[in-house]
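Student: Only the shape, not the letters, is given here:
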């Protein structure tokens, strides 16, 4: 399964430009890191404006039908996830449904090195790692999973030489679960903590910068 290449230096630049910290949700930091949280969204480059730009185009799920987006099958996907059963079953269903789409690099899809697609843009044109993660996040949000229980993580994959990647992490049942486009399984984060080196994570409430732990 292909893995996308994130511009990690853009994340670092955003963090250096940030001001003020916000208290993170009381979950233990993942993958052995320390977290610095912030609700300062005033950045012009990097991950934060990509995320905010995507949310602006998403318009809280307002219908979309054009050459680059479609909301045609979204309600059916939400219904499938809601009908899967308990929250853990819903998480597994969202991961499986979104992972069916083909992996396409942003350059090939959008003519630029980095583009964060809305779920409707993803349904129309598919996408790369952060696009899978966004679609799963929005699908689970629609199914009733609280946004404070979810984060999209920018990580380096240690087993692949530190290449940049994106995953969705969902907190459920006192555990953190990793949803990755490279695998059909939903994984217990504590069992793969050496695989990922987090750089930054975010949801609609705030973002977190991750520092190496002890």
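Tutor: Nice, I can see it. Since the model is a prediction, treat every value here as computed from it, not as a measurement. Numbering: from 1, shown residues only.

Student: From here on, just use CA atoms for contacts and neighbour counts.
Tutor: OK.

Student: If you count neighbours, what's buried in the helix or strand encompassing residue 90?
Tutor: For residue 90, the element it lies in under DSSP states H and E is helix 87-98. When neighbours are counted by 16 or more other Cα atoms under 10 Å, the buried residues of helix 87-98 are found to be 87, 90-98.

Student: Could you name the helices and strands sitting against that helix?
Tutor: If you count contacts as 3 or more Cα pairs under 8 Å, 6 or more residues apart in numbering; DSSP states H and E, helix 87-98 packs onto helix 74-82, helix 129-143, strand 163-172.

Student: and the buried residues of helix 87-98 as TSV, adding distance to residue 56?
Tutor: Converted to TSV, the buried residues of helix 87-98 look like this (distance: Cα to Cα, whole Å):
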residue	distance to residue 56
87	28
90	26
91	25
92	27
93	26
94	23
95	24
96	26
97	24
98	22
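
Student: coming back round to it: check the helices and strands packed on helix 87-98 for me and report the most buried one.
Tutor: Highest mean neighbour count of the helices and strands packed on helix 87-98: helix 129-143, a mean of 25 (counted as mean count of other Cα atoms under 10 Å).

Student: Pasting the second one now:
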């Protein structure tokens, strides 16, 4: 029995709609922010920064990835003060969620990197392209033998590409080859942990597991 063109199109839409809705739901569920109520737990400063952040991410949904990188990097580097954990939290090492950082209006290198990482996930950047990277940062010039622990976010346009480095202490986003002051030690994201070419289970990185759990409790999905 032949179907009219109109009937066929209607039946096709009915068949395809559940799949379309499922795919849309998967895209939305991939990464999303908590509600403003979660930010309110950390005070009025957190709410104000959350609103700015949420508005920025909404504006950037349809732009290309390079612009997403640039504007997310700029937001955190301009709107958040750099402050060491001992001054911010009274302890030597504390990994804050973005909302905790907003509450203080300040953070250190890992807090900036985590905030940028989550922002780019919410903007639809594949987690495969993003790795928070622990480095030894040389200080005192190219001939200096002095280094200190530091953390940056690396973005890989393709799996084999040279990464771009988003740094809390440097305004511009530079290819890794132009950051000779940084020596990578290990990198990680929500999916894994890498030391050189060797991968490992990210659960071994206790502080990262703890901050991911805190973010999920605040309402983040990723």
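Tutor: Cool, the structure landed. Note that the structure is a prediction, hence the values are computed from the model and not measured.

Student: After superposition, what is the TM-score?
Tutor: Overlay of the two chains. TM-score (TM-score structural alignment, normalised by the length of structure 1): 0.64; 151 aligned residues with a Cα RMSD of 2.1 Å.

Student: hmm, back to that, post-alignment, the helix holding residue 90 of structure 1 versus structure 2, mean distance?
Tutor: Aligned to structure 2 and superposed, helix 87-98 of structure 1 gives a mean residue distance of 0.8 Å (mean Cα distance after the TM-score superposition for structure 1).

Student: Where in structure 2 does that helix fall?
Tutor: Counting by TM-score structural alignment, helix 87-98 of structure 1 pairs with residues 65-76 of structure 2.

Student: what does stretch 37-50 of structure 1 give?
Tutor: Alignment of stretch 37-50 of structure 1 against structure 2: no match, by TM-score structural alignment.

Student: That stretch: end-to-end distance?
Tutor: End-to-end span of stretch 37-50 of structure 1 (Cα to Cα, to the nearest Å): 18 Å.

Student: so what's the residue positioned nearest the centre of structure 2 up against?
Tutor: Taking Cα atoms, centre = their mean, the centroid of structure 2 lies closest to residue 117, which sits 0.9 Å from it. Each residue near residue 117 of structure 2 by Cα atoms under 8 Å, 6 or more residues apart in numbering is listed here: 130-132, 153.

Student: Just tell me what it corresponds to in structure 1.
Tutor: Matched to structure 1 by TM-score structural alignment, residue 117 of structure 2 sits across from residue 137.

Student: Residue 95 of structure 2 too?
Tutor: Residue 95 of structure 2 maps onto residue 116 in structure 1, by TM-score structural alignment.

Student: Which SSE is immediately downstream of whichever helix in structure 2 runs longest?
Tutor: Assignment by DSSP state H gives helix 5-30 as the longest helix of structure 2. Later in the chain than helix 5-30 of structure 2, the nearest helix or strand by DSSP H and E is helix 36-40.

Student: how far does that following helix sit from the chain's center?
Tutor: Mean-position distance between helix 36-40 of structure 2 and its chain equals 19 Å (Cα atoms, centre = their mean, to the nearest Å).

Student: buried residues in it?
Tutor: By neighbour count on 16+ other Cα under 10 Å, the buried set for helix 36-40 of structure 2 is 38-40.

Student: quick check, nearest of those to residue 157 of structure 2?
Tutor: Comparing the buried residues of helix 36-40 of structure 2 against residue 157 of structure 2 with Cα to Cα places residue 39 closest, at 31.7 Å.

Student: okay but the closest one is in contact with residue 47, surely?
Tutor: Yes: Residue 39 of structure 2 is in contact with residue 47 according to Cα atoms under 8 Å; the separation is 5.4 Å.
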